[in-house]
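> Fold the stuff below for me.
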Amino acid sequence: MADLPDDAVERAERLTRLAREAVDDDEREKYRNERDSLLAEYEFSARVRNEDKRDVLVLHPDEWTEDGTVRVERIEDTDRAAEIPLDGPGDPEDWDEVDEHNRAVATAVREEHGDVHGANATAFADFMSNHYARPVESATDDEVEEFLSEYFPRNAWPTGRQKEIVEESVELVFERTSSGSR
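Coordinates of the predicted model:
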């Protein structure tokens, strides 16, 4: 059986994050069902495991489970599974790749929406790269609030105009990464 393609892993992660942030049960269920349908195409399943006080999305082949329980004796190659931290810091080993991605998003925002939004997007990219080692689109509501209330005013040295539109700039980052608005 083939591994789960990277784009399916990324989409499953995004749908899981959307489900976690959904405001009502129907919306949560919609995102989970979409994720489960996507994974079923590859005969994979998802579960969220709590590890070291953070949640980790685990995507694994269906053949590893029986009656909803992972059977360790069925696991031949653990590399076939994908594990994605849903909160807390990412893997520092991935920092260069994450930072390159975040800067590319900020550059795209600058090119599409001008220098002020671009400067704000760059500050947000710096924040997510340096403080969480995760892509900008993975930011939780709490992390966005931390950026807006703590990091941005103290570390970005924003102009008055930047302060006025910073929330819109962050929305543009999420729109650019196809993760919708906050």
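> switch to C-alpha atoms for all contacts and neighbour counts from now on
Will do.
> And the helix ranked longest in the chain, what's buried?
Across the chain, the longest stretch assigned as helix under DSSP state H is helix 95-113. By neighbour count with 16 or more other C-alpha atoms under 10 Å, helix 95-113 contains the buried residues 95, 98-99, 101-103, 105-110.
> Tabulate those residues (a markdown table), appending distance to Phe152.
Output for the buried residues of helix 95-113, formatted as a markdown table (distance: C-alpha to C-alpha, whole Å):
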| residue | distance to Phe152 |
| --- | --- |
| Trp95 | 21 |
| Val98 | 20 |
| Asp99 | 18 |
| His101 | 20 |
| Asn102 | 16 |
| Arg103 | 16 |
| Val105 | 18 |
| Ala106 | 15 |
| Thr107 | 18 |
| Ala108 | 20 |
| Val109 | 17 |
| Arg110 | 17 |
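> Return the distance of the residue of the chain most remote from its centre relative to Glu63.
Ranked by distance from the centre of the chain (C-alpha atoms, centre = their mean), the top residue is Glu73, with 31.2 Å. Distance, Glu73 to Glu63, by C-alpha to C-alpha, to the nearest Å: 11 Å.
> Same check on Phe174?
35 Å.
> Val166 contacts His117, doesn't it?
Yes - with contacts counted by C-alpha atoms under 8 Å, Val166 reaches His117, the gap being 7.3 Å.
> so what's the residue nearest in space to the middle of the chain up against?
Per C-alpha atoms, centre = their mean, the C-alpha nearest to the average position across the chain is that of Ser138, at 2.3 Å. Applying C-alpha atoms under 8 Å, 6 or more residues apart in numbering to Ser138 gives the contacts 14, 17, 86.
> and the longest helix of the chain, how far from the chain's centre?
Put simply, helix 95-113 sits 15 Å off its chain's centre (C-alpha atoms, centre = their mean, to the nearest Å).
> And this one, please, so the two structures can be compared:
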Amino acid sequence: MPDSELPQEILQETERLTRLARDAIDPGERETYLSARDELVEPYDFVARHREEDDVLVLHPAEWVDDEGTVRPSQIDDVDRGIERPLSGTGEDYEWSAVEEHNAAVVEAVADEHGDDHAANARAFADFLGNHYVRRIETAGAPEVREFVKEYYPRNAWLTAEQRSLLSDSLEFVFDAVDAELPEYE
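I've put the predicted structure just below:
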């Protein structure tokens, strides 16, 4: 896919909005995220959808899709123009070192703004996402945050009682640092 067809920052935000819509409990909230996602890709003449059976964001050039939302194979000129991005697992197009560098900068921002206890929680979350999913913090959806809070953190984060009591606030600060919304995970 040519870089000019769909900029990386648009693709990342489209992924984020799709994850938020996927994880939303309220139908109105889901529709809000989907509408924002569609408005984001429309100027680039793309259509987005979530293929639920394998949890993949699919983006097609608009000219491939008919009015009912069905892809017309006769309209496909170059299959490489289509984009598929896994929304869970390790499907991101990032190397571990790039993810770690990004997430470490987020941890540092939390430390600067909120102190060492919140930074320790942020570091634990960054380690979890980087080592288990090779994912940047802002791409985490409710399933990943829930897994971190319920499974990883109690067994793998050797933090003080004070740090543990601050976890929910720390997660808010982490997502604030990347200008993203903390998914509803409880």
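> TM-score for this pair?
TM-score of the superposed chains, computed with TM-score structural alignment, normalised by the length of structure 1, equals 0.87; 180 aligned residues with a C-alpha RMSD of 2.2 Å.
> Quick check: the residue farthest from the centre of structure 1 is in a helix.
Yes - secondary structure of Glu73 of structure 1 (DSSP: H, G, I helix; E, B strand; the rest coil): part of a helix.
> ok so, going back, the residue nearest to the centre of structure 1 maps to what in structure 2?
Matched across to structure 2, Ser138 of structure 1 falls on Thr139, judged by TM-score structural alignment.
> Whichever strand or helix holds Ala126 of structure 2 against structure 1, how far on average?
Element membership for Ala126 of structure 2 (DSSP states H and E) is helix 116-128. For helix 116-128 of structure 2, the mean deviation from structure 1 after alignment is 0.7 Å (mean C-alpha distance after the TM-score superposition for structure 1).
> So for whichever helix or strand comes after that helix, what gets flagged as buried?
Elements were assigned by DSSP H and E; along the chain past helix 116-128 of structure 2, the next helix or strand is helix 142-147. Neighbour-count burial for helix 142-147 of structure 2 flags 142-146 (criterion: 16+ other C-alpha under 10 Å).
> cool, stretch 115-131 of structure 1 as well?
116-129.
> tell me the contacts of Glu137 of structure 1?
173-174, 177, 179.
> If I align to structure 2, which of these are still contacts?
Of the contacts of Glu137 of structure 1, the ones still in contact in structure 2 (both residues aligned by TM-score structural alignment, their matches' C-alpha atoms under 8 Å) are 174, 177, 179.
> Is the last one in a helix, a strand, or coil?
Of the three states, Ser179 of structure 1 takes coil according to three-state DSSP.
> For Glu73 of structure 1, see how far away the nearest residue to it once chain neighbours are set aside is.
Leaving out its chain neighbours, the residue that sits closest to Ser179 of structure 1 by C-alpha to C-alpha, 6 or more residues apart in numbering is Glu137, at 6.5 Å. Distance from Glu137 of structure 1 to Glu73 of structure 1, counting by C-alpha to C-alpha: 36 Å.
> For Arg14 of structure 1, see how far away the residue nearest to Ser179 of structure 1 is.
Counting by C-alpha to C-alpha - Glu137 of structure 1 and Arg14 of structure 1 are separated by 8 Å.
> Between these two, which contacts overlap?
Joint contacts of Glu137 of structure 1 and Arg14 (C-alpha under 8 Å, 6+ apart) are Ser179.
> and Asp45 of structure 2, what does it touch?
With C-alpha under 8 Å, 6+ apart, Asp45 of structure 2 has these contacts: 61-63.
> do Arg154 of structure 1 as well
Arg154 of structure 1 neighbours (C-alpha under 8 Å, 6+ apart): none.
> where does it fall, helix, sheet strand or coil?
Going by three-state DSSP: Arg154 of structure 1 is helix.
> So which bits of stretch 160-173 of structure 2 are buried?
By 16+ other C-alpha under 10 Å, the buried positions in stretch 160-173 of structure 2 come out as 163-164, 167, 170-173.
> Looking at these, which one is closest to Glu39 of structure 2?
Glu172 (26.6 Å; C-alpha to C-alpha).
> Show me what the closest one lines up with in structure 1.
In structure 1, Glu172 of structure 2 lands on Glu171 (TM-score structural alignment).
> wait, what's in contact with its match?
By C-alpha under 8 Å, 6+ apart, the neighbours of Glu171 of structure 1 are 180-182.
> Repeat that for Arg123 of structure 2.
104, 107.
> Name the SS class of Asp80 of structure 2, please.
Criterion first, three-state DSSP; result for Asp80 of structure 2: helix.
> any idea how far Ala98 of structure 2 is from it?
In this structure, Asp80 of structure 2 lies at 25 Å from Ala98 of structure 2, with C-alpha to C-alpha as the measure.
> try Asp26 of structure 2
Counting by C-alpha to C-alpha, the gap from Asp26 of structure 2 to Ala98 of structure 2 is 34 Å.
> surely His118 of structure 2 meets Gln163?
Yes - using C-alpha under 8 Å, His118 of structure 2 is in contact with Gln163, at 6.8 Å.
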